[in-house]
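Q: Predicted structure and sequence below. I'll ask about it afterward.
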Amino acid sequence: MRFLIVVVAAATMAAAMPSGVAQADDRPRQRGAAASPAPARGGMVRVSSPDEAVDLALRRSPLVGSAEAATRAARGELRQAGLLPNPELSVTAENAAGTGQYRGARSLETTAELRQRLEVGGQRAARVGVAQSEVALAERELLAARLDLVRDVRKALADAIAARRAVAIEAERARLAQETLRTARERVQAGRDAVLQERRAEVVLSTAELGRQRAERMAELALRVLATLLAADAVELSRSDRWFDQIGSAPDGAGAPQPEEAGANPDFARWNDALQRAQAALELERRRAVPDVTLGLGVRRYRETHDTAMLLSLSVPLPVFDRNQGGIARAGAQLSQAEFAADNARRTIATSLGQARAQLAIAWREANGLRRSVLPAAEQAFGFARAGYQEGRFAFLEVLDAQRTLFEARGQLNEALREFHMRRAEADRLAGVPNLPTQSAGDRR
């Protein structure tokens, strides 16, 4: 049995060496990963600009961390796809514990055989190709997830700033309504106006207070949405929000986007990667139709004569019934499905980009017009009406109309600025414009 012990030990060491090397390579990575703490989440965060909010979100977002983990999983699958099949060791003892001349171990025949399955037909290369396309697709998914987060954070921050300004507008409306009510009471007490004017002023004040309360609740909801995207318990906005008023020059919203412009969208490349993945999967299924070959080499020991003989074996499955017809048909259909989906997605993305640019231009023109002409005119008209009412030259209804016009203009400008930032975030996402930080939550772990 000495030869058997030697064969078993050699085969075991040969099979264990690649695994041992892999484990040795993995240990530094595992230690490094354990040494890096996970990014802190929760608590209170302070945001002063869109760039700061985006940086916080990319470092703290669980969604981005999940996409990065999926990318690492795809790389692990690629590593696994390139490995050779493990050899098989078999030990057989024959003619043992029988009767007559086979009693005990007198006629024992012991065989030790080492088998190795050989993948023929390029299966291993095809499998690696599929895994490589999976890695590329996962990386595109990660980029798309980060860009989606950037868009959502910019939208949520613009919504929060607009909601806070709406609170200020409604508070100013309530303050002016209070002043108007005080003036109306003075005029009623002096006998210059009827009591009806005072009641109207009270109604205006009550309406303004209700509007202020509603705006405060909407502002709280907007902050909650932003806090969710930032993986925080609460968000504190900086007092300075001058970036919200900066809309730049007029964007070009005319014409359909050029192919190279739409091609900057990472979703285009993602669909190309999906097509390559489907093509690689079809090639793999075709390769799997070729059966593998198993070679065996062994040693047989005859105890009765103390002779030793070599064993050679070859095993090849006969592709009589299963030639992977179903797998090839499935992969071919999935490739066709991916081609149709990619063509539809490309058309949809190009159309969406054109619409987003047109809507951005419309939002810019509205915000620019309200800021440059409508709001100044409304402020001037209200100032004249209030001063004239105090002097008795205008009726109370004219003051109320001018006040309503003023605050409608302020609210429209606030909403137009919000809409502009929303549309710009959407257009940038579709065009793949945002410059992302080089590190994020998963990269820093």
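A: Noted; the coordinates are in hand. Numbering: from 1, shown residues only.
Q: going forward, measure contacts and count neighbours with C-alpha atoms only.
A: Will do.
Q: which residues touch the residue nearest to residue 297 when sequence neighbours are not counted?
A: Spatially, and ignoring its direct neighbours in sequence, residue 297 is nearest to residue 312 (4.9 Å; C-alpha to C-alpha, 6 or more residues apart in numbering). Shown in contact with residue 312 (C-alpha atoms under 8 Å, 6 or more residues apart in numbering): 295-298.
Q: Please report how far residue 312 lies from residue 3.
A: 17 Å (C-alpha to C-alpha, to the nearest Å).
Q: what's the answer for residue 403, then?
A: Taken as C-alpha to C-alpha, the span from residue 403 to residue 3 is 104 Å.
Q: The structure to be compared is supplied as follows:
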Amino acid sequence: MGIRNILANVGVPLAKVGLAVFFFGSFHSALAQQTDPSPVPTPAPSLQYIGQDGLSVERLVESAGSRRADLLAARQRLVIAEGRLVQAGLRPNPVFSTEFGSPRFLGGESEYDYSAGISQPFELGGKRGKRRTVAELELQQVRAEIAAIERNIAVEIRRDYARAISAARQLDVLERLLAADAELVRVTEARLNEGDVAPLDLNLVKVESDRLKIQRIEARNELETALLRIRTLIGSDVSEPLRLAPQSDRPPRLDLGLSELTQKALSDRSDLQAARIGERLGTARLDLARAQAAPDITPSLRFSRTKAFTDLPASAGGGIINSRDNELTFGVSIDLPVSNRNQGGIASAVGEQVQAVRTREYLEATIRRDVAVAYGQYRAAAEKLVLYTTQILPRAEANLQTVRAAYSAGEFSVFEVVNEQRRLNENVTNYNRVLEEYYTTLTALEAAVGAALPPSAFMPGSTSVLPDTKTVPGQFNREEFLKSINEGKAERIGFLKSTKPRIEEEKK
């Protein structure tokens, strides 16, 4: 059944549940013990953790971006990649060399040989440009990968934020139910003193009250655990106080279809962008590997000076001649690619290129699946939320009020009260879980799409996924429900007092 069908069905006004006939027992002591019909509001325990002055999920994500140590460390990869980009564009340095040698160092003549030269390597095959292209793509890939890390952190924060709010809702409901259950214990004790009920009835009520206390402990622990996880996710200390902003009980309705969300994911997902850059990077590395097979050329220039002593033969008149010779030499060197033509580097680059293509293809298929699954879960959560709000909880709440009134009047046993209260508690718990599931599926949808859904993705104004209260009245409202639990005591006591004279007449 789709959301529209549910909205159409819940348009039928809900039937009002009441009691047709009341049979009253003895409850004079119960009335005597309950003299104050004015309810004392039970403070919501979640106010310690949730409030209008708390941090919204957007501020939590922003705080994580500036405080998380692992994210700050990941951003240093940008500095590393930028440095590699600068290095990739640099030309080879010239090489200067000089030599000096003389027999004088070993006790010989003062002859010497001196030379100085300079050489400049030149890269051929466009190596520097291709190396720079690879470095630029690596920098872009690092940016996309860091954006993916930031997206995952934001998803985790949103998920734990929804869990914390859900646990806070459950804690408030359990606190109010426990307050109402305390009244039920007092009434049952009074009726036990009058002999209207058995001790087993009182034990059942107390067991149910203790069961609610256990659930309250679990809800509080779940709330505090979620807050601890949020502190860790945003990079704050676990002992640092944290208060969250409340979440709307009437969540917005998504206004995008599956095809639009899929297209948005295929264009915005940062990990897919990184994969596409990786595909281009594989091609660039292959071009660089092929260019590296081309030999480099190194021209050189060298100046040499030689001082030598020559002994002339006797036929030439004898003696020693001191001669100095200067020489200027030009040269060029080039590697001969006979056995090493970078065959291994080229083969490795080809493998990396094919790997990048297959990775991108698989990721695109995965993204389509993730968006479809998340969208289906969102629709299911929306349908369940509509059912709980418009049908299940209003009926369960009316049933419990009726059974409680009948029990106070002596019509029903405590078994019916305990069972009906348990059913309502289970339904409210399930409602809180479904509301959490709705927000969690929105978060999962944002994770699948790759970015937070903009306001334009939802229905305009304050349109909610739930039907309008004017069109479908009698919907479950958490605030009114908590208030009704607190006011129920006064209403039932007033009802009992008003019927007391008639009961006494019936006894006569």
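A: Everything's here; your move. Just so it is clear, the model here is predicted, and its values are computed rather than measured.
Q: and the counterpart of residue 249 of the first structure in the second structure, how many neighbours does it have?
A: Mapped onto the second structure by TM-score structural alignment, residue 249 of the first structure lines up with residue 253. Neighbours of residue 253 of the second structure under the rule other C-alpha atoms under 10 Å: 16.
Q: ChimeraX command to pick out the buried ones of the contacts of residue 312 of the first structure?
A: Here is the ChimeraX command that selects the buried residues among these (16 or more other C-alpha atoms under 10 Å):
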select :295,296,298
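Q: still on that earlier bit, what about residue 403 and residue 3 of the first structure, which has more around it?
A: The neighbour comparison of residue 403 of the first structure against residue 3 (other C-alpha under 10 Å) goes to residue 403, with 23 against 13.
Q: re earlier: just to be sure, which of the contacts of residue 312 of the first structure are found in strands?
A: 295-298 (DSSP state E).
Q: Residue 114 is in contact with residue 87 of the first structure, correct?
A: Yes: contact criterion C-alpha atoms under 8 Å: residue 87 of the first structure and residue 114 qualify, at 6.8 Å.
Q: Which one's more surrounded, the two?
A: residue 114 (20 against 17).
Q: Could you grab the helix/strand/coil label for the more buried one?
A: strand (DSSP: H, G, I helix; E, B strand; the rest coil).
Q: just the one 3 residues further on next, same as before
A: The three-state label for residue 117 of the first structure, taken from three-state DSSP, comes out as strand.
Q: what do we get in the second structure for residue 320 of the first structure?
A: Counting by TM-score structural alignment, the partner of residue 320 of the first structure is residue 338.
Q: which residues touch that match?
A: So residue 338 of the second structure contacts nothing (C-alpha under 8 Å, 6+ apart).
Q: cool, and residue 385 of the first structure?
A: 394, 398-399, 402.
Q: in the first structure, which spans are strands?
A: Going by DSSP E, the first structure shows strands at 44-47, 88-94, 109-118, 234-237, 293-302, 307-315.
Q: tell me the most buried of those strands?
A: strand 109-118 (a mean of 19; mean count of other C-alpha atoms under 10 Å).
Q: Compute the number of surrounding residues for residue 133 of the second structure.
A: Count around residue 133 of the second structure with other C-alpha under 10 Å applied: 21.
Q: Aligned against the first structure, show me the partner of it.
A: In the first structure, residue 133 of the second structure lands on residue 129 (TM-score structural alignment).
Q: what about the closest residue to its match other than its chain neighbours, how many residues close to it?
A: Distances taken as C-alpha to C-alpha, 6+ apart place residue 280 nearest to residue 129 of the first structure, at 6.0 Å, with adjacent residues excluded. Around residue 280 of the first structure there are 23 other residues, counting by other C-alpha under 10 Å.
Q: now residue 415 of the first structure
A: Quick note: residue 415 of the first structure (other C-alpha under 10 Å) scores 20 neighbours.
Q: go on, residue 286 of the second structure?
A: For residue 286 of the second structure, using other C-alpha under 10 Å, the count is 23.
Q: and the longest helix seen in the second structure, what does it pack onto?
A: Longest helix of the second structure, by residue count under DSSP state H: helix 127-194. On a contact count with 3 or more C-alpha pairs under 8 Å, 6 or more residues apart in numbering; DSSP states H and E, helix 127-194 of the second structure meets helix 28-33, helix 57-67, helix 69-88, helix 199-234, helix 270-291, helix 414-449, helix 478-507.
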